[in-house]
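>>> Turn this into a model:
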Amino acid sequence: MSCDPGETVGAFLCQAGQVLRAAAIENPRLEARLLLGHAMGATADQLIREPRAPVPPEAAARFRAALAARLDAVPVAHILGSQGFWTLDLAVSPATLIPRPDTETLVEAALELFPDAAAPLRVLDLGTGTGALLLAVLAERPRAFGVGVDLVPQAAALAAANATRNDLAGRAAFLAGDWDAALAARFDLVLSNPPYIESAAIAGLMPEVARHEPRSALDGGRDGLDAYRRLVGILPALLAPGGAAVLELGAGQREAVEALATAAGLVPAGCREDLGGIPRALVLRSAPEAGEKKSIGGGAAAH
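As a prediction, the model looks like this:
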């Protein structure tokens, strides 16, 4: 299909869609609208309603630069500077993973575990990145308070900015450090999306991930389980009585992580699948003490 010549919205979208399609970019028309809308400061609806509107020269230059970056496999979220997650709008940067829809499965599992919206939960997010997990739970539980920890100072600073961006700064604190090193408290809910990709597999990931997202947030060691070994060792000291941890899993990792958790004295309490049917959100609890009921905390375990 040929595109109309000119400097109109319709012409730019048509041409960009063809270029992105030729580069095997998924959803090329959608991405073209996102990039042009960002360059023009316009919504997708405005672009669709006004295809004959002229594209100002400054916006055209920004759009061409954005399109070149996308063709170089820079993620759309990095070009736009933000990504939607749950009900939040989060700033992103190369210092953190881009929040993904699969990770929302952890939020669903956490809310199911603690269904009382008025509960004054203490929440910890280990490897917080953009703050996505912690902030999503705080947005749904208005009496909860949380701490996010990330080894990368730029990530902790970005998460703090996202708390302010989403009007949650009053109930969230962010620390740069080695997970539990600066923590002396216990938490009702511990969340973590740890690095879980096998080291040798990283080079074969999509270039948007392999080249533009931080290796430290991807690399789970030779077998992908290094971070889980660390997590199961520190969780017993971090969980309050009746508390639970929800960990993100990679495909095929459930049995191995459950075995590590059981060996560390934790009790696997269910695993919620993502929309693709992959076991994604593993729930762990502390082993009940003598005389304590096994069913503790709020709500049933995730499916």
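>>> going forward, measure contacts between C-alpha atoms and count neighbours the same way
Fine.
>>> how far away is residue 132 from residue 103?
Separation of residue 132 from residue 103 (Cα to Cα, to the nearest Å) stands at 9 Å.
>>> which of the two has more neighbours?
More crowded of residue 132 and residue 103, by other Cα atoms under 10 Å: residue 132, with 28 against 21.
>>> what's the more buried one in contact with, if anything?
By Cα atoms under 8 Å, 6 or more residues apart in numbering, the residues touching residue 132 are 85, 90, 99, 159.
>>> Next, find the distance separating it from residue 248.
Separation of residue 132 from residue 248 (Cα to Cα): 13 Å.
>>> cool, residue 173 as well?
Residue 173 sits 22 Å away from residue 248, going by Cα to Cα.
>>> Tell me which of these two has more neighbours.
residue 248 (26 against 17).
>>> Show the contacting residues for the more buried one.
Residues in contact with residue 248, defined by Cα under 8 Å, 6+ apart, are 103, 106, 192-194, 280-282.
>>> Next, residue 256: secondary structure please.
The assignment at residue 256 comes out as helix when based on DSSP: H, G, I helix; E, B strand; the rest coil.
>>> Around it, count how many other residues there are.
For residue 256, the neighbour count with other Cα under 10 Å is 11.
>>> Please give the structure of this sequence too, so both can be compared:
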Amino acid sequence: MTDTPDTCEKLLIDAADTIGGESPRLDAELLLSRATGWSRTSFRAWPERQPSPEVIAEFRALVQRRVRGEPVAHLLGEQEFWSLPLKVNASTLIPRPDTECLVEAALALDLPEDARVLDLGTGTGAIAIALASERPAWTIDACDSQESAVELAHANAKALGFPIAVMRSDWFSGLPRRNYNLIVSNPPYVAERDEHLCQGDVRFEPASALVAGPDGLDDIRQLVASAPAWLEHGGWLLIEHGYDQGDAVRQLYGAAGFQAVETRQDYGQRDRFTMGCWKSDL
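Modelled structure (predicted):
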């Protein structure tokens, strides 16, 4: 009996069985595409193609790393956000599709054509770059407390051709003094004893970008309290948070004096971010 040849389809079936989880076939296709340089569409058009032994060895090594829990985005070195390819690494959070809901809400606001925007804790630069891709007349600043994240966000913005100023700052503390029409942030919001920190992809992401005190609200408290001093009259603050934190975050917004406070949901109909308008006393 002869061995069954290692065609693309056989490799994908075997890998999906090995990987398991929520999307094993997709994971396998992404990893095989990375190893071969062939598109995922080609695996359906020519399932009988046989990669070289060297490529197969590389693919199987990637599969084993995925089995150990490494995020696919880290294995690929890239993650798509707002249809834009962003480089990723272990120094930042991997951009999630649900964060695009925050981008959609920001773009729908009635802001000046030349609005000034700040993305706090930018990570890969995902939110800032997505906004810049849709509003070229906006002036967009971004910051992060980690130098590795600043370098990554700057590299992503430069590679995609968007003139975003990326600075190192622990929230507002290191920023030049100016006011903004819009401040957005996807800060850490996971409670320090949350069981999900030991599960899935987050095991491989930096705790500094995830954890924010006993209830997960330490950073959000600081941002909501500090933001009014950095907002123009009529400016908006949009902050992503956990699905069970909407009530608490709305209370923080209200206590800080924000108006039109509202929590919006993500694509899974879970509370995902809260927004509010700042109107200073004139």
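>>> Among the contacts of residue 248 of the first structure, which ones are in strands?
192, 280-282 (DSSP state E).
>>> one step back: please tabulate the contacts of residue 248 of the first structure in TSV, including the columns distance to residue 78 of the first structure.
TSV is the format used below for those (distance: Cα to Cα, whole Å):
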residue	distance to residue 78 of the first structure
103	18
106	23
192	22
193	20
194	21
280	25
281	26
282	29
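>>> Buried members of the residues you listed into ChimeraX, please.
Buried members of the contacts of residue 248 of the first structure, defined by 16 or more other Cα atoms under 10 Å, are picked up in ChimeraX with:
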select :103,106,192,193,194,280,281,282
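>>> Compare the contacts of residue 248 of the first structure with the second structure and list the overlap.
Shared with the second structure under both residues aligned by TM-score structural alignment, their matches' Cα atoms under 8 Å, the contacts from the contacts of residue 248 of the first structure are 103, 106, 192-194, 280-282.
>>> so what's residue 184 of the second structure up against?
Applying Cα under 8 Å, 6+ apart, we find residue 184 of the second structure in contact with 117-120, 237-239.
>>> What is the aligned counterpart of it in the first structure?
Aligned counterpart of residue 184 of the second structure in the first structure: residue 191 (TM-score structural alignment).
>>> again, but for residue 122 of the second structure
Using TM-score structural alignment, the equivalent of residue 122 of the second structure in the first structure is residue 128.
>>> excluding its backbone neighbours, what's nearest residue 200 of the first structure?
Using Cα to Cα, 6 or more residues apart in numbering and skipping the chain neighbours, the partner closest in space to residue 200 of the first structure is residue 222 (7.0 Å).
>>> what about that neighbour, neighbour count?
Residue 222 of the first structure: 13 surrounding residues under other Cα under 10 Å.
>>> In a helix, it, correct?
No - counting by three-state DSSP, one finds residue 222 of the first structure to be coil, located in no helix.
>>> got the contact list for the aligned partner of it in the second structure?
Matched to the second structure by TM-score structural alignment, residue 222 of the first structure sits across from residue 214. Contacts for residue 214 of the second structure (Cα under 8 Å, 6+ apart) come out as 191-193.
>>> And those, which is closest to residue 251 of the second structure?
residue 191 (18.1 Å; Cα to Cα).
>>> Relative to residue 32 of the second structure, how far out is residue 150 of the second structure?
Taking Cα to Cα, one finds residue 150 of the second structure at 31 Å from residue 32 of the second structure.
>>> err, residue 202 of the second structure, not the other one
Applying Cα to Cα, the value for residue 202 of the second structure to residue 32 of the second structure is 23 Å.
>>> more neighbours, those two?
Between residue 202 of the second structure and residue 32, residue 32 has the larger neighbour count (other Cα under 10 Å), namely 27 against 17.
>>> Aligned against the first structure, show me the partner of the more buried one.
By TM-score structural alignment, residue 32 of the second structure lines up with residue 36 in the first structure.
>>> now residue 59 of the second structure
Using TM-score structural alignment, the equivalent of residue 59 of the second structure in the first structure is residue 63.
>>> Tell me which other helices or strands whichever strand or helix holds residue 57 of the second structure touches.
Counting by DSSP states H and E, the element that carries residue 57 of the second structure is helix 53-67. Under the contact criterion of 3 or more Cα pairs under 8 Å, 6 or more residues apart in numbering; DSSP states H and E, helix 53-67 of the second structure touches helix 8-19, helix 24-36, helix 72-76.
>>> Superpose on the first structure and give me the mean offset of that helix.
Compared with the first structure after fitting, helix 53-67 of the second structure has a mean deviation of 1.0 Å; criterion: mean Cα distance after the TM-score superposition for the first structure.
>>> Determine the angle, from 0 to 180 degrees, between that helix and helix 24-36.
140 degrees (axes from the mean of the first three to the mean of the last three Cα atoms, to 10 degrees).
>>> Give me the contacts around helix 53-67 of the second structure.
Applying Cα under 8 Å, 6+ apart, the contact partners of helix 53-67 of the second structure are 15, 18-19, 28, 31-32, 35-36, 72, 75.
>>> again, only this time at 7 Å
Here helix 53-67 of the second structure makes contact (Cα atoms under 7 Å, 6 or more residues apart in numbering) with 15, 19, 31-32, 35-36, 72.
>>> which parts of the biggest strand by length in the first structure are buried?
Scanning the first structure for the strand with the most residues, using DSSP E, yields strand 239-248. By neighbour count with 16+ other Cα under 10 Å, strand 239-248 of the first structure contains the buried residues 239-248.
>>> got it, and stretch 178-193 of the first structure?
Neighbour-count burial for stretch 178-193 of the first structure, counted by 16+ other Cα under 10 Å, picks out 179-180, 186-193.
>>> Look at that stretch and report the distance between its end residues.
This stretch, stretch 178-193 of the first structure, spans 15 Å end to end (Cα to Cα).
>>> okay, stretch 147-161 of the first structure sits on what stretch of the second structure?
Mapped onto the second structure using TM-score structural alignment, stretch 147-161 of the first structure spans residues 141-155.
>>> So which bits of the matching stretch are buried?
For stretch 141-155 of the second structure, the neighbour count (16+ other Cα under 10 Å) marks 141-146, 148-155 as buried.
>>> The match of residue 184 of the second structure and residue 147 of the first structure, how far apart?
According to Cα to Cα, residue 191 of the first structure and residue 147 of the first structure sit 10 Å apart.
>>> give me the number of residues near residue 92 of the second structure?
The tally of other residues near residue 92 of the second structure (other Cα under 10 Å) stands at 26.
>>> hmm, I was thinking of residue 265 of the first structure
Residue 265 of the first structure, neighbours per other Cα under 10 Å, totals 16.
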